[in-house]
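>>> With the input below, show me the fold.
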Amino acid sequence: MPFACSIPAVSTVLADDARVRITRWDFAPGATTGWHEHTMDYAVVMMTDATMAYEVDGVVTQVKLQAGQSYSRPAGIKHDVRNDGPHPMTFIEIEIKR
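Alright, predicted model coming up:
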């Protein structure tokens, strides 16, 4: 079931060249990305401390992350991301082109 939210996260493409696309994501409390699927492997670097929730295959997982923390994911996983904390959340997403 999709996250109930009327607030979309705001994406800003910082760089897009032959090798990578780098996007800054800014979330107000409760904001979501909306359902999407990456066509490229990607890495995320947190810019703020945050409580993030993400949904994959009907399962919602909540994680606490700290500024500077990072993770990577493969392409092809349909998901939605929500700021589950009381403060704005920001991360940088780096998609790796093949």
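>>> use CA for all of it now, contacts and neighbours both
Will do.
>>> count of neighbours near Met47?
By the measure other Cα atoms under 10 Å, the count of residues near Met47 is 19.
>>> Next up, the contacts around it.
Taking Cα atoms under 8 Å, 6 or more residues apart in numbering as the definition of contact, the neighbours of Met47 are 66-68, 89-92.
>>> one more to put side by side:
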Amino acid sequence: MTERPLFVLTEQIDNPRTCVNHLLFPAHCETRWHRHERDYVIVPMQACELLIDTGEGPKPVALKAGECYYRDAGVEHNVINPSDTDITLIEVEIK
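You can find the predicted model right below:
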């Protein structure tokens, strides 16, 4: 099996209260398995569909531009961009 390319995380803000990251998901990339140490909010910059795998196989998740979602820390997961289009998300970690 061919490995997918990795997403690109660019830290934009890191202060005592938050950490804000720019997440670029090039076409057909993935995050690989990881878990967040902090609660976080994701802001999709465009409408898109990602595959999110939490251990039960990848499931499609439709995201709307600017419609945020919240996740608790600690859930191991892998995020995959199955499309031919690059996708950008903003991640805000709550310290």
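>>> Kindly indicate which of the contacts of Met47 of the first structure lies nearest Ala15 of the first structure.
Using Cα to Cα, Ile92 is the member of those that lies nearest Ala15 of the first structure, at 11.1 Å.
>>> And for that closest one, nearest residue in space, chain neighbours not counted?
The shortest distance from Ile92 of the first structure to any residue that is not its chain neighbour, by Cα to Cα, 6 or more residues apart in numbering, is 4.5 Å, and that residue is Arg24.
>>> cool, Glu11 of the second structure as well?
Sequence neighbours aside, Asn21 is the residue nearest to Glu11 of the second structure in space, at 4.4 Å (criterion: Cα to Cα, 6+ apart).
>>> What of Glu91 of the second structure?
Of all residues not flanking Glu91 of the second structure in the chain, Ile42 sits nearest, at 4.6 Å (Cα to Cα, 6+ apart).
>>> What number of residues are in the vicinity of that neighbour?
Using other Cα under 10 Å: Ile42 of the second structure sits among 20 other residues.
>>> what stretch of the first structure does the helix or strand it falls within fall on?
Ile42 of the second structure is part of strand 40-44, with elements assigned from DSSP states H and E. Strand 40-44 of the second structure corresponds to residues 42-46 in the first structure, going by TM-score structural alignment.
>>> residues of that stretch that come out buried?
42-46 (16 or more other Cα atoms under 10 Å).
>>> next one: stretch 26-41 of the first structure
So, applying 16+ other Cα under 10 Å, buried residues of stretch 26-41 of the first structure: 26-34, 40-41.
>>> if we can go back for a sec, just the buried ones from the contacts of Met47 of the first structure?
89-92.
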